[in-house]
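Q: My questions concern the predicted model and sequence given below.
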Amino acid sequence: MQSPTEADNQVRGILEMNAFDSKSASGQDDPALQRRLANVGAASVLFYRQPIEMVSALGAWMSAANGKRYLDCYNNVPCVGHSHPAVTAAVSKQISRLNTNTRYLVQVVDDYLEALKAKFPAELSNAVLTCSGSEANDLAMRIACKNTGHRGFIVTEAAYHGNTAYVTEVSPSSFKQGSIPDHVVTVPAPSRANYGDDIAEGFAMAVKKAISTLKIRGYGIAALLVDSIFSSDGVFGQPQGFLRAAVDIVHQAGGFYIADEVQPGFGRLGSAFWGFEYHQVLPDIVTMGKPMGNGFPMAGMVTRPEYLARFCEDVGYFNTFGGNPVSCAAGLAVLKVMEQEELQTNAHKIGQYLCSGLNSIAADHAAIGEVRGEGLFLGVDICQPDQPELADPAATVRLIDGLRDAGILAGAAGKHGSTLKLRPALCLSQAEADFFLDGFRAAARRL
């Protein structure tokens, strides 16, 4: 969708969507808000024009200081549910016993690494643990450059891959001013609006053109780096397998495919544990983070041993807190809970239920456009009622505020911030899905 006015046509940064504006008059009498702004200053990022003070969370719900409860359909970090007792117990037990770095042999670390590697194709048998997805993507990019001998990267137009200096360069949605550097080329998101009915062919040809541009500029192609559900671009997963053609072209040109699974990974898509698995492609490197520790900060990447060995010939890699025993205890508990509670199956089942409900509501409301996604990772376009091909970011903000009033947390995505982004905990029940649909229906009526 394209935006109808010059104001709405501007690209919205990932941190500007659904965010508090410290320059506004709203919240000036809130002591907790003023305390945060005084402490963090211009780097402060808070949701909503009137930020919420949270005090606790359990399962799919969060509770505010004023006693109001919110169904959390936004925060994909607590994938097995906020404050899950099994994760809490594992972290508490391990931190009371030992927490140190990976320079020592600690059984829980290798227990976790082996459990994690079991979720990957056999070729990807070396894992490096970090503290954030940004670090994981930074390392993946460096490995790609070393092994291909090239420095150019291809990402999508509204991509977000992290916040280190190197990774920010491949995160167009982070830029408030200026533009991406010369060694990075963007391609449009894999949507019907951009490529018509043959998304696979259109996206592959865009990638092929980007490779040519990088060669002309003298960089060559180091890697195609994409979030497998294209979250920041507006959530694009269909048709299943469309990524294969683009990845083949990258490999033929001597580049790597880095699958950024920080958001879609760990069973969220329901029908597959990973986004690359959903598209039936084999990455050269996979990065992950966010839901990995269910709130305990951990991330990592996996790759082929020969790729990692070649990189380590020059500089090696060590991360003081990456892969510490407490994080591995948390990660191992997450994998066990997902299996014991069949959360990937639940994501598939409840995701289909939500999609059906959202499409039913969309049929009765002209401002609700296309519903996209897989499992419990969904995007809903908000559009001009009389011109469905035109995005309406302002209405998206109103919808998010209406959901908040109904006790539901949601976010925005897309180049213009006109897509409602939904990522509830994988433990979401049908009753909780109904609560969301009721709130969404009521908020949609007021658009």
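A: Right, received. Where do you want to start?
Q: rest of the way, CA atoms for contacts and neighbours
A: Noted.
Q: Next one: D364 from A158, what distance?
A: Distance, D364 to A158, by C-alpha to C-alpha, to the nearest Å: 30 Å.
Q: With neighbour numbers in mind, choose between the two.
A: A158 (28 against 12; other C-alpha atoms under 10 Å).
Q: Hmm, that one is touching G417, no?
A: No - assessed by C-alpha atoms under 8 Å, A158 is found out of contact with G417, at 10.1 Å.
Q: Going by residue numbers, what spans are strands in the stretch 1-150 of the chain?
A: Listed in chain order, the strands of the stretch 1-150 of the chain (DSSP state E, counting those that start in this stretch) span 54-58, 61-64, 69-72, 126-130.
Q: Output the ones you listed in TSV, with distance to R310 appended to each entry.
A: Putting the strands of the stretch 1-150 of the chain into TSV (distance: least, C-alpha to C-alpha, whole Å) gives the following:
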stretch	distance to R310
strand 54-58	44
strand 61-64	45
strand 69-72	43
strand 126-130	13
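Q: of those strands, which approaches P325 most closely?
A: strand 126-130 (11.2 Å; C-alpha to C-alpha).
Q: which residues are contacting the closest one?
A: 113, 117, 136, 298-305, 308, 319, 321-323 (C-alpha atoms under 8 Å, 6 or more residues apart in numbering).
Q: dropping in the other structure now:
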Amino acid sequence: MTDEGLVDRMALPRPDVTVADAEEILLAHYSLSGTLVELGSQQDRNYRVDSDRGRYVLKICHAAYETRELEAQNAAIHHLKSKPDAPRVPNVIATNDGREIVVLTVRGQGYQVRLLEYLEGRGLTELRYVAPASVAALGALCARLAQALADFNHPGLDRSLQWDLRRAGPVAVQLLSAITDSAARDRIAKTMVMAVRRIQPLAPSLRLQAVHHDVTGDNVVGHRNAHGHTIPDGVIDFGDIIRGWLVGDLAVTCASLLHQAEGDPFHILPAVTAYQAIYPLTAEELKALWPLVVARAVILVASGEQQISVDPENDYVRGNLDREWAIFDTAMSVPFELMEAAILKAAGADVAAPETSGWLPLLPDIDPAGIAYVDLGVQSPHFSAGNWLNSDMDWRLLARAATENGTAATRYGEYRLSRAGTAKKQATCALHVDTCLAAGSAVAAPFAGRIGWKDQHLTLTGDSVTLHLDGLDLSVEDQAEIAAGDPLGTVVGEASSLGGLRVQLCSVAGLEPPLFATPREAAAWSALCPSPSLLLGPEADAPRADSTELLARRRAHLAGAQKNYYAAPPQIERGWREHLFDVEGRAYLDMVNNVSILGHGHPKLAAAIGAQWLRLNTNSRFHYAAITEFSERLAALAPDELDTVFLVNSGSEANDLALRLAQAHSGARNMLCLLEAYHGWSAASDAVSTSIADNPQALTTRPDWVHAVISPNTYRGAFRGPNTASAYLSAVTPVLEAIDAGGGGLAGFICEAVYGNAGGIPLPDGYLQQVYGEVRARGGLCIADEVQVGYGRLGHYFWGFEQQGVVPDIITIAKGMGNGHPLGAVITTREIAQSLEKEGTFFSSTGGSPVSCVAGMTVLDIIAEEKLQENARTVGDHLKARLAALIDRYPVAGAVHGMGLYLGLEFVRDRTTLEPATEETAAICDRLLALGVIMQPTGDHQNVLKIKPPLCLSIESADFFADMLEKVLDEGW
């Protein structure tokens, strides 16, 4: 076809074939009738046909397209059907007389008609968020398809097509005439020129074969995996199949992903990695990939604008324009060189390093071994109590080190804590080195090059790299050519004072590189901005943490049952208030850590523990003031009747001891507990734990002295709503009667006063009053497990049992009472405590130690001083209202449970059946992690978000969590 013919075809509107016309065609040629729904297309007319024989797609194409082009599409489908590893493709449906293509005329216009099977599945285009797993699966599908087409040949593949990226430059020129906005037209034209300049030298090395050339979210369908991610496995349209560049096929796929990338071009990289693992591209093809993505973006916007001009009623094209401009803007948001480096690294290929042999010292009068490098990373000992939040903290530390040592410097590649934040794209990785040294220090050219000077910023551009310097009194002319070793100037500053010199290298001439990169982009930027250690010595490079290797070591030596959060967890090495920080300087909002009730890194607690440890730490059998004072304070927090305290190390130990007390005091062994409950991991506390999420065999492995009754779950239990106490008591009565009949007596009843493990569900009003009465009537003791829900977390109450208006016989506490220090307690009456002495004495070696007691008292002090219970009430009520508002908008959000800062948001697939959305909840938690929120599921069905952050949670942080959760529910996971 001539270029004129291609131009004419590019200007074609969709075929003028109505639904009525299509119905006649179907009946006449396929003996089919049914309901027709038009599907979007740029230049074809497509109808979905729902008939009693199945579902199909009727495709109507202009006669301007050669029949052999359509024959090639059909032949490719047949070819792929014979390949066992190829993606799913639709069947081609023949006419009544056996033809696969029908040539016909409608109102004087010639068209070609085909009928294909409708391939069921979910597309990607309608998704607002495409998970990395889906991105990788799309890349893998593209590779499998190309691999399966590698031996496919057909005369119809050699065609003139506006989407053929080999013709991108000329096609763009033809299309640009339709764009009336001159600024947009110029921008598009300049972009295409840049892309073509990078493609042309590589073009002779790019492989040709049959390629689909349109593996996009519109043209693939897939299934949902266990995490709710759409995994494409089928291809539904072959309208753009050609003999073209193999890498161009992947470029089309990558470009299609950019409108769902939130402006982040690195979003495509999982597709590149997956493609390369199946059907490897050459180094030249990998280098051509991003310019071809940009070229595709240009053609998309130019073609869309042009098509609207000839077919203004085409809502499909008009609806795509914003998406195509988003693709274009994202493609042009980063330098070509950066994406080339990122793609090469994603594919496991090498990125060429600049030539550095023969370089001379940058600071000729300073011994590199004498430079003191300051640790500004996440684990730096210089940081505590949030001091890194001071805007000048890094410079103050640098200047102090220089004052002490003479010359000091920061480290290249270090993830700076001072740069950490909750924003998704926070740039924390230093791509430069700042030095602090004597003003007037000489600075010399390490290599030959040309000088550039602008706004106190010097560049020295050599053959393969540019040196960027700030902080110089210049001693050479702008644009001067200088030799290696020639003086560049001296460090700015008055005599006998310190000055600063910023040093950065960049291999891209004319590019002003950023000083910091996001962790996601750090590897690619580091390839373009090599380390100044080449000029300052090897100590200028910060050590890198290998979190993957560290996790492997953990799993090699730590018992497998001792799990960690997340399949690919961030390496958390610092905390401050309600935030945690990983080794790359990423801040995460901690919404699950009820152990750290005060928040992380509290200076007063750290100081108190440290001071006590320096004085004394021993076991609780010694006589010292702290154990007396702490016991008195704990007893004072409990109801008057409960005046005696045991100090232990954990909640499991506290509950174990409480069970032993109940059995010793009552003389019986039988214990009543609730289903869906968790009380600990020790033999006794595990025995009364019935949560199948924690132990899948819990319901079939309880010892005979444990008697579990149905959980009073007012949301999904046997009886629903707040006024169900009597109904739930009726389920307890037969169990109590069976215990009575057995003659062994009842030792007691243990439960959380708010159903913590199920997501903070309050018990029905009056439930504990009634059950406590029945238990006590049989001589049993009532144990309130307050390990999770007590200590002010509920905001409106200090203890959970207060909400039920009861007083237990035994209170167990742990977790928050030590803010992470191993500390637990049992509070009971003197009489009950003395019952244990019949079995011998009791002690816990470190429970109640001087350090533990000081930790516990300091926590109580801080709770009071910082009004954390009041904060839990205020912030918790605000957050609960934010979460409740989600229920009206998102069907998956079933209910909000709890109060204060012990909340649970339960996800369901159906609000009538309450089918738990287990997989969705796990995927939501993973997406929240990517957005900077630590969140985990809870409950027997693992479908409830367990929201129990430090009690210092601010309104701003609560809103951040609610905003990110709303974003996930709105966009998908």
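A: That came through fine. The structure presented is a predicted model; accordingly, all values stated were derived computationally and were not measured.
Q: hang on, the earlier thing: TSV for the strands of the stretch 1-150 of the first structure, including mean neighbour count and distance to S179 of the first structure?
A: Converted to TSV, the strands of the stretch 1-150 of the first structure look like this (neighbours: other C-alpha atoms under 10 Å; distance: least, C-alpha to C-alpha, whole Å):
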stretch	mean neighbour count	distance to S179 of the first structure
strand 54-58	15	36
strand 61-64	18	37
strand 69-72	22	34
strand 126-130	22	28
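Q: Figure out which of the ones you listed is closest to D197 of the first structure.
A: Among these, strand 69-72 comes nearest to D197 of the first structure, with 34.0 Å by C-alpha to C-alpha.
Q: List the residues that contact the corresponding residue of the first structure for R909 of the second structure.
A: Aligned counterpart of R909 of the second structure in the first structure: Q384 (TM-score structural alignment). Q384 of the first structure is in contact with 366-367, 390-392, counting by C-alpha under 8 Å, 6+ apart.
Q: Mind checking which of the contacts of strand 126-130 of the first structure are in strands?
A: Cross-referencing the contacts of strand 126-130 of the first structure against strands under DSSP state E gives 299-303.
Q: Kindly indicate which of the residues you listed lies nearest R35 of the first structure.
A: A299 (30.3 Å).
Q: In space, what's closest to the closest one - neighbours in sequence excluded?
A: Once flanking residues are discounted, A299 of the first structure sits nearest to G289: 3.8 Å by C-alpha to C-alpha, 6 or more residues apart in numbering.
Q: Go ahead and list the helix or strand containing the residue nearest the centre of the first structure.
A: Residue closest to the average C-alpha location in the first structure (C-alpha atoms, centre = their mean): Q263, at 2.9 Å. Using DSSP states H and E, Q263 of the first structure sits within no helix or strand.
Q: who's in contact with the aligned partner of it in the second structure?
A: Using TM-score structural alignment as the criterion, the counterpart of Q263 of the first structure in the second structure is Q788. Residues near Q788 of the second structure by C-alpha under 8 Å, 6+ apart: 594, 756, 813-816.
Q: what do you get for P822 of the second structure?
A: Contacts of P822 of the second structure by C-alpha under 8 Å, 6+ apart are 649-650, 814-815, 847, 852.
Q: so how far is E865 of the second structure from the counterpart of G275 of the first structure in the second structure?
A: By TM-score structural alignment, G275 of the first structure lines up with G800 in the second structure. Distance, G800 of the second structure to E865 of the second structure, by C-alpha to C-alpha: 22 Å.
Q: So between those two, which is more surrounded?
A: For G800 of the second structure versus E865, neighbours defined as other C-alpha under 10 Å are more numerous around G800 (27 against 9).
Q: I figured the more buried one was touching V754, is that so?
A: Yes - checked against C-alpha under 8 Å, the pair G800 of the second structure and V754 is within contact range at 6.1 Å.
Q: burial count for the nearest residue to A342 of the second structure once chain neighbours are set aside?
A: Distance criterion C-alpha to C-alpha, 6+ apart; nearest residue to A342 of the second structure, sequence neighbours excluded, is A524 at 4.8 Å. A count of nearby residues for A524 of the second structure, using other C-alpha under 10 Å, gives 22.
Q: same check, this time on the one 4 residues further on
A: Neighbours of L528 of the second structure under the rule other C-alpha under 10 Å: 23.
Q: where does it sit relative to L614 of the second structure, distance-wise?
A: Counting by C-alpha to C-alpha, the gap from L528 of the second structure to L614 of the second structure is 50 Å.
Q: ditto for G651 of the second structure
A: G651 of the second structure sits 27 Å away from L614 of the second structure, going by C-alpha to C-alpha.
Q: So for the two, which sits in the more crowded spot?
A: G651 (27 against 9).
Q: Now do the same contact list for V106 of the first structure.
A: Per C-alpha under 8 Å, 6+ apart, neighbours of V106 of the first structure: P325.
Q: That one matches what in the second structure?
A: Residue correspondence to the second structure (TM-score structural alignment): V106 of the first structure is matched to Y624.
Q: same thing with L71 of the first structure?
A: For L71 of the first structure, the residue aligned by TM-score structural alignment is L589.
Q: got a list of what that match touches?
A: L589 of the second structure is in contact with 422, 578-580, 932-934, 957, 961, counting by C-alpha under 8 Å, 6+ apart.
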